[in-house]
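[1] model the following, please.
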Amino acid sequence: MAELTSDVADTICRTVELGVTITGAAVGADDRTHIFCEVLDPDRRCPDCNIAGQPRDRVVRVLTDTPAAGHPVLLHVAVPRFVCHTSDCSRSVFRARIDHIAPARSVVTARTARWILQRIVVDKMSVAAVAANLAISWNTVNQIATDAARALVYDGDHLDGVRCLGVDEHKWKHVRGQGDSSFVTVLIDLTPVIDGTGPARLLDMIGGRSKQVLKQWMRARDQQFRDRIKVVAMDGFTGYKTGSTSHTESAPGLS
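    Sure thing, here's the model as predicted:
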């Protein structure tokens, strides 16, 4: 690997905003910039008893970060582990939380997820182009973008007040192949339109187009939501009708 100074690496990677300090950097034969860093001011409190633990060792977590100077970036984060000596605590060893850097089980930093969404939505880049810039797979980028978009659309109460449900299908032009695999089922809250209080709201988009797809979505909602639905406006596709009525047949006025 070709060595980089920590100052140069910190300048191009803006590691201060991640809450880490760089201990080393290099450009690898794979054309990736490898950044080695440590967590600044790690939380030493045990997640179970909330008592500070004693340092034990470190484990390295490798994360894809936003590109720097035209190169894909891998962060090698040394995450400290601690020993909990509280006598009545069931946990003996725990790892410092780094949710501010990356969520649990994520393979990219939190800011990379935002970067992916910005490139696709604002810059109109394809998923393939974004994946190439980050040197990760198409499937990984697509899943991250889907999850990020879902988090933006949904909040904890996004299904509250839905009385008029719209169901339609959409065919993605960029999906190869034929049949229902290239369709998604789109669910929309039409209540604001009916009430004259605003535009329709996107509730969900589910891969596939079938009775079972809609039935599974309705089944995953609580009974209070299903009882509240008074009107279902849907595409002429027969599967949607049978998929919705089986879960809303008790709702008066359903049409």
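[2] all contacts plus neighbour counts: C-alpha atoms, from now on.
    Will do.
[3] how many other residues sit next to the residue nearest to A200 when sequence neighbours are not counted?
    Spatial nearest neighbour of A200, chain neighbours left out: L190 (4.9 Å); criterion: CA to CA, 6 or more residues apart in numbering. For L190, the count of nearby residues is 24 (other CA atoms under 10 Å).
[4] likewise G177?
    Neighbours of G177 (other CA under 10 Å): 9.
[5] distance of it relative to F183?
    According to CA to CA, to the nearest Å, G177 and F183 sit 10 Å apart.
[6] how far off centre is the longest strand belonging to the chain?
    Identified as the longest strand of the chain according to DSSP state E is strand 54-68. Between the mean C-alpha location of strand 54-68 and the chain-wide mean there is a distance of 20 Å, by CA atoms, centre = their mean, to the nearest Å.
[7] what are the ranges of the strands in this protein?
    Under DSSP E, the chain gives strands at 2-4, 20-27, 33-39, 54-68, 71-83, 93-95, 164-171, 183-189, 201-207, 231-234.
[8] report the angle between the fourth one and strand 33-39.
    Computed by axes from the mean of the first three to the mean of the last three CA atoms, to 10 degrees, the angle separating strand 54-68 from strand 33-39 equals 150 degrees.
[9] what residues does strand 54-68 touch?
    Contacts with strand 54-68, where a contact means CA atoms under 8 Å, 6 or more residues apart in numbering, come from 12-13, 33, 44, 72-85, 106-109, 111-112, 115, 133-134.
[10] what does the second one give?
    Residues lying outside strand 20-27 but in contact with it, judged by CA under 8 Å, 6+ apart, are 1-6, 9-10, 15, 33-40.
[11] let's see this one next to it:
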Amino acid sequence: MLVIDLESPPGPAGCPRCGRVAESRGRKQISLIDAPMGAAPVRVRWRKRRFRCVDDACAQKSFTEQDTAVAAPRAQLTVRAISWAVAQMRRENASVQGIARQLGVSWKTVWRHLKPVLERLAADESRFAGVTTLGVDEHLWHHVSTKPVEDGGRGPKELTGMVDLTRDASGRVRARLLDLVPGRSARAYADWLHERGEQFRDQVQIATLAPFAGYKKALDDELDDATAVLDAFHVIKRLFGDLVGVRCPGRDWRVGVEVPEDQKR
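    Next up, the predicted model:
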């Protein structure tokens, strides 16, 4: 485990309630969980400054310095650790348990810090701006009971996922997950499209989808001006599925390699 010692330089500080210059009362050390460095967990020992308000009429009495660039008040994870964890979930498909294992803390500790951040990101509608190519596909979340999460279960098995497939100025596809909603049906997708509003629907020019009639119906109902196309993954999957067992002289099309002489036919 790596340990980082942190403290701010001495200097005057104002009372957060009345604004008067406070009296220094030394320092108090707290331990924070930081983003790992390589495979090693990291801890930050922050020697926070303590103060007492000199105004006897002020209700604040005493307070400790805060720096939201380091960590939120009463948080156990640093801002950097939370940002790292969100990035792990986005780019590496990491689970909360996997993140907790790398940080050396419990599942509950990680989720308590990540949940409000993820809820805030999910409520940010700005991620839907500029989406001109929209993809959709089903996602099987688990293989157990559909018992609600609030009752100790894992919730719905099937989800519908929407992805931004818009190309940037250099021609590269963004490939950003925009949303996940419960269910795999025309209604699940159509309701999501309707909730995005007319401005979002008007900007979508191309809509890719899996070979599922329900999603096509939702597009016909909500994105009738967009060009609907089968996504590349399912085109290739269907193509090679149709070619299974097909052989040409001297070549096996199933694997695309030369066939030994004694197997040619």
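[12] what's the TM-score here?
    Superposed pair, TM-score by TM-score structural alignment, normalised by the length of structure 1: 0.50. Supporting alignment: 209 aligned residues with a CA RMSD of 5.5 Å.
[13] what's the burial count for I12 of structure 1?
    I12 of structure 1: 11 neighbours (other CA under 10 Å).
[14] could you find the closest non-adjacent residue to it?
    In this structure, I12 of structure 1 finds its nearest non-sequential neighbour in A68, 5.8 Å apart by CA to CA, 6+ apart.
[15] so K211 of structure 1 sits against Y240, correct?
    Yes - K211 of structure 1 is within contact range of Y240, at 5.4 Å (criterion: CA atoms under 8 Å).
[16] and the most centrally placed residue in structure 2, what does it touch?
    The centroid of structure 2 falls nearest to R90 when counting by CA atoms, centre = their mean (4.1 Å). For R90 of structure 2, no contacting residues are found, by CA under 8 Å, 6+ apart.
[17] to which residue of structure 2 is T23 of structure 1 aligned?
    Counting by TM-score structural alignment, T23 of structure 1 lines up with no residue in structure 2.
[18] look up how far P55 of structure 1 lies from T23 of structure 1.
    Plainly put, T23 of structure 1 is 19 Å away from P55 of structure 1 if you go by CA to CA.
[19] likewise P80 of structure 1?
    Distance from P80 of structure 1 to P55 of structure 1, counting by CA to CA: 7 Å.
[20] the more surrounded of those two?
    Shown here are P80 of structure 1 and P55; by other CA under 10 Å, P80 has more neighbours (21 against 15).
[21] quick one: the nearest residue to the more buried one once chain neighbours are set aside from T21 of structure 1, how far?
    Spatially, and ignoring its direct neighbours in sequence, P80 of structure 1 is nearest to R58 (4.2 Å; CA to CA, 6+ apart). As for R58 of structure 1, its distance to T21 of structure 1 is 15 Å (criterion: CA to CA).
[22] over to Q212 of structure 1?
    Per CA to CA, Q212 of structure 1 is found 50 Å from T21 of structure 1.
[23] likewise for I144 of structure 1?
    I144 of structure 1 sits 26 Å away from T21 of structure 1, going by CA to CA.
[24] before we move on, what about V141 of structure 1?
    From V141 of structure 1 to T21 of structure 1 the distance is 27 Å (CA to CA).
[25] show me which helix runs longest in structure 1.
    Ranked by residue count, the top helix of structure 1 under DSSP state H comes out as helix 138-153.
[26] that helix vs strand 201-207, what angle?
    Put simply, helix 138-153 of structure 1 runs at 160 degrees to strand 201-207, going by the same axes, to 10 degrees.
[27] other SSEs contacting helix 138-153 of structure 1?
    When contacts are defined as 3 or more CA pairs under 8 Å, 6 or more residues apart in numbering; DSSP states H and E, helix 138-153 of structure 1 sits against helix 110-121, helix 127-134.
[28] as a markdown table, those helices with distance to A233 of structure 1 would be great.
    Formatted as a markdown table, these follow (distance: least, CA to CA, whole Å):
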| stretch | distance to A233 of structure 1 |
| --- | --- |
| helix 110-121 | 29 |
| helix 127-134 | 32 |
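[29] so which of these gets nearest P199 of structure 1?
    Smallest distance to P199 of structure 1 across those (CA to CA): 21.2 Å, for helix 110-121.
[30] average gap between the closest one and structure 2?
    Superposed on structure 2, helix 110-121 of structure 1 shows a mean distance of 5.5 Å to its aligned residues (mean CA distance after the TM-score superposition for structure 1).
[31] list the buried residues of that helix.
    Using 16 or more other CA atoms under 10 Å as the test for burial, helix 110-121 of structure 1 gives 110, 112-113, 115-117, 119.
[32] and for stretch 179-190 of structure 2?
    In terms of neighbour count (16+ other CA under 10 Å), stretch 179-190 of structure 2 has its buried residues at 179-186, 188-190.
[33] ditto for stretch 147-162 of structure 1
    Under the neighbour-count criterion of 16+ other CA under 10 Å, stretch 147-162 of structure 1 has 148, 162 buried.
[34] from the middle of its chain, how far away would that stretch be?
    So, by CA atoms, centre = their mean, the centroid of stretch 147-162 of structure 1 is 13 Å from its chain's centroid.
[35] quick one: contacts of that stretch?
    Applying CA under 8 Å, 6+ apart, the contact partners of stretch 147-162 of structure 1 are 113-114, 117, 189-191, 202-203, 225, 228-229.
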